[in-house]
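# just to be clear, the model below is a prediction. Sequence and coordinates:
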Amino acid sequence: MTITHVTALISPAPGKESRVRELIEAVIQGTNKNEPNCNTYFLTKTVDSNDFIIIETYKSMADFEFHKSQDYFQDFAKAIEAESLVSKPVSIIPSEKISGFEAR
């Protein structure tokens, strides 16, 4: 089974950063509680802008697909659209590790 890495880039619209973060935190809580095959899920913010980056790892692509089917993820996606919360489309990039290391 190949571990799936996912990077998501979210660019909040001006003045919408708090609402976007609130929605992301709800996804983090739901993921932590309900998805044992999600190994990593954390939120970062770029140093030079208000963009959020989410770093995720799943035991498989099927586990990532499961994540996207969950109500808390669907609620996030719907709110982003309905409330016009982002300045550009959310970018979600699944990938597989080629080389490197995680800890020393």
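Looks like it arrived, so ask away.

# going by C-alpha atoms from here, please, whenever you check contacts or count neighbours.
Fine.

# for stretch 82-101, buried residues please.
For stretch 82-101, burial by neighbour count (16 or more other Cα atoms under 10 Å) applies to 85, 86.

# contacting residues around it?
2-14, 16, 19-20, 79-80 (Cα atoms under 8 Å, 6 or more residues apart in numbering).

# included below, for side-by-side comparison, is a second structure:
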Amino acid sequence: MAPIQLTAIITPKPGKAERFLELFNMCAQYVQANEPYVHRYELHRGIKDLNDGKEQFVVLEGYDDQEALDKHMKCPPVLVMLEALEKEQLMDIQLIRTAASPGIKSRI
């Protein structure tokens, strides 16, 4: 199967950014320790002063295939995060599935 790449643009509701970061960190720690089929799980925080004062995050995720993504979405911390996102109405999110395109891969 083909690799899966996801990009999420996240805009937290006012006062909810730290709660989102807490949940994301919990997921990231779990991914690092338990999910070798997740090859990218990065969070980038927007610079408020350069983004009209808006708090925003970009999350970049990469999975071996659809099966890996499905498995990740069922792991305990992700389920906790999804429940919190719904109950606490933490943010607006735009999710984009991407494929490899022309350009330069990270040289880091």
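Cool, got the structure. For clarity, every value in this text was computed on a predicted model and none was experimentally measured.

# please state their TM-score.
The pair, once superposed, lands on a TM-score of 0.87 when counted by TM-score structural alignment, normalised by the length of structure 1; 102 aligned residues with a Cα RMSD of 1.5 Å.

# any of the contacts of stretch 82-101 of structure 1 buried? List them.
Applying a neighbour-count criterion of 16+ other Cα under 10 Å, the buried members of the contacts of stretch 82-101 of structure 1 are 3, 4, 5, 6, 7, 9, 10, 11, 12, 16, 20, 80.

# structure 2: which residue goes with residue 96 of structure 1?
Under the alignment (TM-score structural alignment), residue 96 of structure 1 pairs with residue 99 in structure 2.

# can you tell me how far its match is from residue 62 of structure 2?
With the distance defined as Cα to Cα, to the nearest Å, residue 99 of structure 2 ends up 10 Å from residue 62 of structure 2.

# which neighbours do those two have in common?
Contact criterion Cα under 8 Å, 6+ apart; residues shared by residue 99 of structure 2 and residue 62: 4, 5.

# quick one: which of the contacts of stretch 82-101 of structure 1 sit in strands?
Using DSSP state E, 4, 5, 6, 7, 8, 9, 10 are the members of the contacts of stretch 82-101 of structure 1 that sit in strands.

# touching, the third one and residue 56? I think so.
It refers to residue 6 of structure 1. Yes: using Cα atoms under 8 Å, residue 6 of structure 1 is in contact with residue 56, at 4.9 Å.
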